[in-house]
Every structure is written in C-alpha cells, then in structure tokens.
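Engineer: heads up, no residue letters with this:
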C-alpha cells in the first residue's frame, strides 16, 4: 500500500508511541549525570527532611514475596530494643503489612496541628495507609492520587517526641512510589532484601541500579529465607538456592552483606500473629540476626549510640 494510503495512527496511539520512545531512552527519568543539570529539575520537588526525625532508611525489594515487610518490622523493633526512638512508615498503599505485623487496626486521631498521630506497639511508632482504609477493600487509585497519599504519609505525621530513626517499608518494585519518595525526602540509605532465588537476586540488582541512579546510598543487602534447618535431622537445606549469588552481587557492587536471615516457620508465624520475632522470641538466634543487622545499619548512617 502506498504511504499516502496507509491508515495514520490515532492521537492516543501517537502519544503511546512517543511515551514508549521516551521510556526507552537511556535516562528516562531525567536524572542528573556527572557535571550536568537535569532538564526537568525545575519540575522536581525539593528534597527535605522529615520533621522531628533524625535518620531515615528505606527497606526495599524489587520483587514481592521476599519477606521485605517482615525484615523492615523486625529492624524497627531491633532499633527500639537497642534503645533508639524508632518508628516505621508503611508506604505500600495497595498492600499494607504493618497493621498486621504490629497487631494494630485503630484509626489514628489527628493532632492539634491536623496531623496524623502514629499508633504505637512494642515501643515502635507506626503509620500505615492500612489504618485509614477498610482492610477488606481494594484501593483502586491512579498515580496522582497515590502520590498525594504518599506525600501526606511522609510529611503529615506527628512523630511523638521525635524519632532517632524511621524505617520506610517500601512497596516492591522500582516505580512511581519509590521514585516519588527518593525525590521528596532526604534518605540516609537503603537496605535491599532478597532471597537466594535466581529471579529474586536478578530483581535485587535492578533495585540497586535504581538507588544508584537517584543517588541514595545503599547500606547493604539482607538475604532472607536462606537456609532451612530440619527440626528432626538438624540438617540444613538451601531451599531457594545457594547464597553464593547474593554474596557475589555484594562483591560486584561493593556492598556490605548485612546478614543472613534463616527460613524458619516461627518468623512467619510470629509476624502473622502480630508479634514479630524480635519481641516474640527476643533471645532466639533469629532475633539476634535482626539485632546485628540493625547495629550494622546504625553504624553506617551515624546513628548516635544510646
């Protein structure tokens, strides 16, 4: 068919094709390169610290189902056990886990300054979209509404008495929410959680790449659900594969291997019961792993010792 007779794409299709070309560009987010000023800088929000919070870390995974929220909750509890004023902010609007992990469900009240007052359990202040919506209802929001909700969670929470450290439980992936958070607030670093499974490790590398592009320091990598010890024969089984892949990634990217959390049924059961391992079994080897990771992270970000 001659070119003049070929059907022309509609406006919506042309927009889609243009967007696709933009997204396939080597630097689709307009992120700064060394010695350059990003073209879209004027439209980006100004990074600022979260009021009354000394240090902020993000716990992230590029793949769901690797136990990121369980690790984040136990880290926040470990910081509290080490004597810090600790808090955790659940930024996963579509699948919040913190209400279940901390056995909290009440709606937060508003302060005199019209800010959300966190709910507290086990000595940790918590905030989550799960406290504000019906837990049985799906949150069906488009991007702008999602980002507005995240912005309010970041800047409109009254952390009582201030916090030494706030743990952000990020949703899985490397999308709008993660980018919005890294653009809006000053992050002291990110902890990446993965399992030894090949697919999870590959996605963890994508998470590393994202934080590098947005200039957020990577504090290290936590390997979760690594080895299962049989309670009968006491033999160890690497259910999701060898940990060699994870340690190799740490070496290649010059990252610290923060810790190895075993695959143990009590960790899942403790979380499901609303009492994570650090408080449910404080003297267990599993709890000691989380405490050790918290101590390493605290040292990396300059958290003042108590």
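Structural biologist: Everything's here; your move. Being a predicted model, the structure only gives us computed values, none of them experimental.
Engineer: drop to CA atoms for contacts and neighbour counts, all remaining ones
Structural biologist: OK.
Engineer: what about residue 180, how many neighbours?
Structural biologist: Per other C-alpha atoms under 10 Å, the neighbour tally for residue 180 reads 16.
Engineer: my bad, residue 284
Structural biologist: Residue 284 has 11 neighbouring residues, counting by other C-alpha under 10 Å.
Engineer: where's it relative to residue 290, distance?
Structural biologist: 10 Å (C-alpha to C-alpha, to the nearest Å).
Engineer: Equivalent analysis for residue 257, please.
Structural biologist: 13 Å.
Engineer: So if I had to pick from those two, which one is more boxed in?
Structural biologist: Between residue 257 and residue 290, counting by other C-alpha under 10 Å, residue 290 is the more crowded of the two (27 against 18).
Engineer: Skipping adjacent residues, who's closest to the more buried one in space?
Structural biologist: Once flanking residues are discounted, residue 290 sits nearest to residue 75: 6.0 Å by C-alpha to C-alpha, 6 or more residues apart in numbering.
Engineer: putting a second one here so we can go through both:
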C-alpha cells in the first residue's frame, strides 16, 4: 500500500489524500491469484469492448478515441473510455482532459468527461512527461483500480484502449473483465497483420469474441492531384479476416486531419463530422454496436488454458 501511495504522490505531486487512500485500499483489497482469474462485469455497464493491436504505432488509441466518440455523439449511447496503457497513456491529450479525478463518498474515482465520453487514465494521476517506472504487480494493481474502483455506471459501452502487444496486462484484463468482444486495429502491411493475428489468437485463447478488424491508414488521397495510393499495401485486412474467420469492420484513410485533431484533443468525429474520415469511424461504430446487440452475451466467457 505504501508503495502505491508513494508512486502516486511522486506523480503530479498534488494528489488529494482521499484519492491516494482510495487507490491504496483498492491495491490492498486485490483478490488472490485464483480469484483474479474470475471474469467479472462492471455493475451498470452493459458492454465492455477492448480495442487492441499486436504492436504499437498502428493508430490503436486514435481508433479507440474516435470509436468512443462516434458511439456517443452519433449513436447516442452512454460511453466510457478506459486508457489501459499505464506506461504510455495518450487519452488525456487526445481527449483534451487534465487534472485529478474527484473521489465520491464510496472512494470511487469519478471519470473526467469530454466529447460526451467518460474517461479514466493513469495520465490524470501523473505529470504528462512522467514515466511510470513500475513492475508488473504495480501495473496490475493500477488496472484493477481503474476497472473496479471507478464510478463508470451507467454506461452502454465501455471502450478499453488496450496496451499494444499480447503480454501480461492484456491477458489480465481479458481474464478479469467480462469482455463482450475485441476490435483489432492494424495497418495493411504484412508485418502489422502478422502481429494483429497474434492479438486475435490471444483473445480466442481466453474465449473473448473478436468483433472484427479495422484497417487503419488504408489509403491516401493526394491533396494536389486526387490520386489514391496505398503506401502500406492493400488487401492485407481482407486476407487476415478471411483466414481468421472474422469481419473486416472498416477501413480508415491515412489523413493528416486525423493526426492533427488527435494531437489537438479534438477527435475528427467530433470536430469534422461530415468528413470522409469521420464517416469511416462512424461506420465502424455502427457495425460494432450492431454486433454487440446481436450477440446477446450473458455472463462472462469461460477461460481455457492450454
């Protein structure tokens, strides 16, 4: 407990005593190894989905942000966004949010809200340029806190921006939360698709349904001549979807406006809703919501180990 309090106190340097106590008590109350393997839902949250990638640098967080905003603003749903990348939190910048979350009378943190989306991130508890120099158990305790000691309800969908890769954090989230499904993000080139396939394999090993794959940076339209090019190749997502028996949810263009709006904390779905890029994200959000409604999933999936 003292270790977590000390780390948080060295973060922004101005955390309230109530917040530190809430986090340290959550750390102390973590279940043992056997209990930790039990999938649980979050009270008042209808669906929890993971946005994941097999590697970094493919636009996973940008996709998670615009998907969450599309579900909220264009589909009218109650949406939360959990930044599970403890080492590299980017949601505060992309959602233009800062400051410490308040703590309610039950010592649960209250998410910060922008663009109609309730957000929680380690970035709210640390200075933007601070590094979380934490070993695995500390990362797990932070994720446990964000999953179960945050006042998420009521939500229709909680979107989890997963850390890149297929390591301990990803596996722990998949095991501890009852996920309605996962969205895999990749770019078209072969090496990225190979990593995306590994991500699909991980989720299927723990019986998390794959909602589909999103091909990011799919094509580029030259602003001068209007020529369409595919700098990262083409056809990779279709082939991966066919090989892995999953759906291609959509293709997102390589567009400088997507990057600029993300850097400004003004997601393109919110600030340029009539743009082709925003329409691509909204199409993915509509299909994801259709699949969640059709799934009729009741209770957590069973976990199988090989």
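Structural biologist: Good, I have the coordinates. Keep in mind that what you see is a predicted model, and the values were worked out from it rather than measured.
Engineer: The residue nearest to residue 290 of the first structure -> the second structure?
Structural biologist: Counting by TM-score structural alignment, residue 75 of the first structure corresponds to residue 67 in the second structure.
Engineer: element containing the residue nearest to residue 290 of the first structure?
Structural biologist: Residue 75 of the first structure is part of helix 68-81, with elements assigned from DSSP states H and E.
Engineer: related to what we said a few turns ago, wait, doesn't the residue nearest to residue 290 of the first structure sit right on residue 288?
Structural biologist: No. Here residue 75 of the first structure does not reach residue 288: they are 10.8 Å apart, not a contact under C-alpha atoms under 8 Å.
Engineer: The match of residue 75 of the first structure: what's it in contact with?
Structural biologist: Residue 67 of the second structure sits next to 281-282, 284-285 when contact means C-alpha atoms under 8 Å, 6 or more residues apart in numbering.
Engineer: Are any of those residues buried, and if so which?
Structural biologist: Among the contacts of residue 67 of the second structure, those classed as buried by 16 or more other C-alpha atoms under 10 Å are 281-282, 284-285.
Engineer: Residue in the second structure paired with residue 102 of the first structure?
Structural biologist: By TM-score structural alignment, residue 102 of the first structure lines up with residue 95.
Engineer: so what's that match up against?
Structural biologist: With contact taken as C-alpha under 8 Å, 6+ apart, residue 95 of the second structure is in contact with 65, 114-115, 262, 265-267.
Engineer: Could you look up the SS state of the counterpart of residue 137 of the second structure in the first structure?
Structural biologist: In the first structure, the residue equivalent to residue 137 of the second structure is residue 144, according to TM-score structural alignment. Here residue 144 of the first structure is helix, with the state taken from DSSP: H, G, I helix; E, B strand; the rest coil.
Engineer: okay, now residue 144 of the first structure: neighbour count?
Structural biologist: Counted with other C-alpha under 10 Å, residues neighbouring residue 144 of the first structure total 10.
Engineer: try residue 161 of the first structure
Structural biologist: 9.
Engineer: how close does it sit to residue 153 of the first structure?
Structural biologist: Remark: distance between residue 161 of the first structure and residue 153 of the first structure (C-alpha to C-alpha) = 17 Å.
Engineer: quick one: the helix ranked longest in the second structure to chain centroid distance?
Structural biologist: Taking DSSP state H as the criterion, the second structure has its longest helix at helix 276-295. Here helix 276-295 of the second structure is found 16 Å from its chain centre; the criterion is C-alpha atoms, centre = their mean, to the nearest Å.
Engineer: Kindly report the same for stretch 25-38 of the second structure.
Structural biologist: From the chain centre to the centre of stretch 25-38 of the second structure is a distance of 22 Å (C-alpha atoms, centre = their mean).
Engineer: Residues in contact with it: which ones?
Structural biologist: So stretch 25-38 of the second structure is contacted by 1, 4, 141-142, 144-145, 149, 172, 175-177 (C-alpha under 8 Å, 6+ apart).
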